[in-house]
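Novice: dropping a prediction and its sequence here:
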Amino acid sequence: MRVIAVCLLLCVCLPVKAIESTVIINNGVEKRQFSRTDIRNIFSARTQYWSDGAKITVYVLDAQTEAHKDFCREMLKMFPYQLERMWNQITYSGQGERPQTVATEAELIEAVKNTPGAIGYAYHTSALENVREVAIP
């Protein structure tokens, strides 16, 4: 009985891993393969154009949402404040633009679907229509 109680206590106390995010792109984007470095460079605004010269439009959720924090930590391997600093540096130096922030995941998916060259992330992949999931090795 004591062993069961200890096991239950451990299960309750252990952190739960967040649902894994999926990077999504507009169907018109030609590129098929992305490395984690490619994704990090795109979301940090270091890479602003696709290989065909088309402008990349990045969509993200608000920085205060758990989904955005998880995406930064799990996919980009950085903290949200680090990403924010990169965006500020690029924006204030005139070298680029900040990503477009949307309120909900549904809005993000819709924006990626309707914007040529767009990229974003999603957690509920069953809701994805007319956008492509990116395979990242």
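Specialist: Nice, thanks for sending it over.
Novice: please count neighbours and contacts with C-alpha atoms only from this point.
Specialist: Will do.
Novice: how close does residue 127 get to residue 31?
Specialist: Between residue 127 and residue 31 the computed distance is 22 Å (C-alpha to C-alpha, to the nearest Å).
Novice: tell me the SS of residue 86?
Specialist: For residue 86, the secondary structure call by DSSP: H, G, I helix; E, B strand; the rest coil comes out as helix.
Novice: show me the contacts for it.
Specialist: Applying C-alpha atoms under 8 Å, 6 or more residues apart in numbering to residue 86 gives the contacts 44, 45.
Novice: alongside the first one, take a look at this:
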Amino acid sequence: MKFLQKLCWCLLLPLSMSLSAAEVVVHAAVTEQQLSRAQLRAIFSMRQSRWPDGTVIRVFVLASDHPTHINFSRQQLQMFPYQLDTIWNRQRFSGIGSFPTQLLSEEEMQLALQQTPGAIGYLSVGTIPNTLQVITPYEN
């Protein structure tokens, strides 16, 4: 089964790279302006649960097969979506973690990010309202 998943993602990778880029976006009150790729991976794999100021991080994601999620995973985390699913499942079923909140659309993502202090998620470039803050990732 894993071989089949990997094969599917390898076939979908060229398609996902042709779609628009995805940006990491946070609630306006989050003070961080840059995060390393390692920090992004820790946050989205549910291993980092608080911002440096102590605020709880609320992670929002789209479905694993959503084009924006695919682009975010590949471009920002440099991971395949199935790898994130595996991490979330392992943590959830071992009792040491939980899943991020999964939303149905980018419109829901915008609303959740605007209304939830400490929230982090991602949106397609060109769809980000000025009420949210874009995080600039950097290599560590």
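Specialist: Okay, I see it. Everything numeric in this text was worked out from a predicted model, so none of it was measured.
Novice: where do the strands sit along the first structure?
Specialist: When assigned using DSSP state E, the strands of the first structure occupy the ranges 22-26, 57-61, 100-102, 118-122, 131-133.
Novice: export these to CSV and tack on distance to residue 81 of the first structure?
Specialist: As requested, those are arranged in CSV below (distance: least, C-alpha to C-alpha, whole Å):
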stretch, distance to residue 81 of the first structure
strand 22-26, 20
strand 57-61, 14
strand 100-102, 15
strand 118-122, 18
strand 131-133, 26
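Novice: can you show me the helices along the second structure?
Specialist: For the second structure, helices defined by DSSP state H occupy the ranges 2-18, 37-44, 67-72, 81-94, 106-115.
Novice: most tightly surrounded among those helices?
Specialist: By mean neighbour count, with neighbours taken as mean count of other C-alpha atoms under 10 Å, helix 67-72 ranks first of those at a mean of 25.
Novice: and that helix, how far from the first structure on average?
Specialist: After superposition onto the first structure, helix 67-72 of the second structure lies on average 1.5 Å away from the residues it aligns with, using mean C-alpha distance after the TM-score superposition for the first structure.
Novice: and the residue nearest to residue 105 of the second structure when sequence neighbours are not counted, what does it touch?
Specialist: Of all residues beyond its chain neighbours, the one nearest residue 105 of the second structure is residue 62 (6.8 Å), with distances taken as C-alpha to C-alpha, 6 or more residues apart in numbering. Residue 62 of the second structure makes contact with 68, 69, 102, 103, 104, 105, 106, 109, according to C-alpha under 8 Å, 6+ apart.
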